[in-house]
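Engineer: below are the sequence and a predicted model for it; my questions follow.
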Amino acid sequence: MTDQDLSSNYQGAFGKRIGFGKKPVLLMIDFVEAYFDRGCALFADVEDALASALRLQAAARAADVPVIYTNVVYNKSVLNGGRFYQKSMTLHNFVEGSPMGAWPKGLVPREDELVISKQYPSAFFGTSLASTLTTLGIDTVIHTGVSTSGCVRATCVDCCSHGFIPIIVRDAVGDRHPAPHEANLFDMDAKYGDVVREAEVIEYLKNIGKVS
């Protein structure tokens, strides 16, 4: 099936736009050293995605929009790894204390910003994220991070399921191969949230800042 056939197949059935809400949060999903270290099996060449996410981080901070970070952390016995750890050949890089779990150069969470450590793909599963967003009155979750086909997608689906608006920033998410990256962007945009460009989100955050 060609790209044109695919678009025609989905037209009229999927792809309705939700749009931005009134109170956003910026979510930076699993930007850790493992994806930037060429010696690591998780290396994904996602420097451009991080650069975009950092520009969004600056815009969010300027607008007093909360920024939340996620990472994957297992205890040393990996008792909390479950089937996800069992399936993967790479998650040992996220056992607590591993240098691959550190933040990459240029990414520094502030002391007043929240870091959520998880053990599974979704930032919502087994964490306090949904409760935190509800308490803050958040209606829109701006997704950045890695990988598009893994933790970003899983978070997007759960974000939708929890009643928040998923906004996925095309420029600020990345994967190890363009095929799953593009396929999952297409599918998320068709069924769960809105895939948008960085510039559109920057403008939205500037306007949110003016309103607040």
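Structural biologist: Arrived safely. Residues are numbered from 1 along each chain as shown.
Engineer: from now on I want contacts and neighbour counts done on CA atoms only, so please keep to that.
Structural biologist: Fine.
Engineer: which residue is the nearest non-sequential neighbour of D194?
Structural biologist: I167 (5.0 Å; C-alpha to C-alpha, 6 or more residues apart in numbering).
Engineer: buried set for the longest helix belonging to the chain?
Structural biologist: With secondary structure taken from DSSP state H, the chain has its longest helix at helix 47-62. The neighbour-count check on helix 47-62 (16 or more other C-alpha atoms under 10 Å) flags 47, 49-50, 52-54, 56-57, 59-60 as buried.
Engineer: packing partners for the helix or strand that it is followed by?
Structural biologist: The helix or strand immediately downstream of helix 47-62 is strand 67-72, counting by DSSP states H and E. Contact analysis of strand 67-72 by 3 or more C-alpha pairs under 8 Å, 6 or more residues apart in numbering; DSSP states H and E lists strand 24-29, helix 47-62, strand 114-118 as its packing neighbours.
Engineer: put this next to the first one:
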Amino acid sequence: MAKQQKQRPMRMEQRGSLEAMQRLEGRSDEDLAAETKFKAAAYAILGARAAERYDAKATRAWYSRAIAAARPQERLQLRRMADASIALAERRAGDLKDAVEKLGQRPPSNRQLLILQFMGLLAPPPGSSILIRLRGYAIIIGLFVVLLAIGFGLAKLVALPFGGVGTIGGFLLGIVLIIVILGVMALLGRRRQARARAKAAG
């Protein structure tokens, strides 16, 4: 019995630093970077946070340090986590879906993947060719022109009951309307994400 009691803490310790991630998630980046006991878990969290900022270089760097600090039996799982995070940071929707499935988790929804893919078109990952970057600039300019035209049309429509508005005034009012609409959409999107996180945490 005494022997079993001695072995139990050893087995708990052998579960590795990956299980410490839940305890470390609430810490700041500075605290995680200074972590000494569970380095692999801390560096993996920093890599995941860098991926959420779409910083592929930092994501790779933190996961490289995490894998180097991990036990051999933990490295495969960390590599899979790194693949998913790097795919997110580089906005590669298809690779992200495959990597998340390899982790045994539910992949992002088709809408989330579509948004990520669209972001990849607008802001290609570092190292992309000039043509791909030019394509991103062209899409941004095209979107701006389309939004400006929509705003101008809305401004003309809104101003009709008040006697109409000139071309310059219509463009200025259209820009204001588009900014307001985008701001409201962003606010609603953040609230929806907050409710989704709260629901997932609960």
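Structural biologist: Cool, the structure landed. Treat the numbers as computed from the prediction; the structure is a model and nothing was measured.
Engineer: superposing both, give me the TM-score.
Structural biologist: Put the two chains on top of each other and the TM-score (TM-score structural alignment, normalised by the length of the second structure) is 0.26; 80 aligned residues with a C-alpha RMSD of 4.9 Å.
Engineer: what number of residues lie near the residue nearest to D194 of the first structure?
Structural biologist: The number of residues packed near I167 of the first structure is 30, by other C-alpha atoms under 10 Å.
Engineer: secondary structure element holding it?
Structural biologist: Assessed by DSSP H and E, I167 of the first structure sits inside strand 165-174.
Engineer: which helices and strands does that strand pack with?
Structural biologist: Using 3+ C-alpha pairs under 8 Å, 6+ apart: strand 165-174 of the first structure touches helix 47-62, strand 140-146, helix 153-161, strand 194-196, helix 198-211.
Engineer: ok, now with 6 Å
Structural biologist: helix 47-62, strand 140-146, strand 194-196 (3 or more C-alpha pairs under 6 Å, 6 or more residues apart in numbering; DSSP states H and E).
Engineer: take these and write them to CSV, including distance to A172 of the first structure.
Structural biologist: Converted to CSV, these look like this (distance: least, C-alpha to C-alpha, whole Å):
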stretch, distance to A172 of the first structure
helix 47-62, 4
strand 140-146, 5
strand 194-196, 10
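Engineer: out of these, flag the one nearest S161 of the first structure.
Structural biologist: strand 140-146 (12.4 Å; C-alpha to C-alpha).
Engineer: what's that closest one packed up against?
Structural biologist: Short answer (3+ C-alpha pairs under 6 Å, 6+ apart): strand 140-146 of the first structure packs on strand 24-29, strand 165-174.
Engineer: export the ones you listed to TSV and tack on distance to N9 of the first structure?
Structural biologist: Below are those laid out as TSV (distance: least, C-alpha to C-alpha, whole Å):
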stretch	distance to N9 of the first structure
strand 24-29	31
strand 165-174	22
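Engineer: looking at these, which is nearest to T132 of the first structure?
Structural biologist: Taking those one by one with C-alpha to C-alpha, strand 24-29 is closest: 10.8 Å.
Engineer: show me what the closest one is packed up against.
Structural biologist: Where contact means 3+ C-alpha pairs under 6 Å, 6+ apart, strand 24-29 of the first structure is packed against strand 67-72, strand 140-146.
Engineer: having no further points to raise, I will conclude here.
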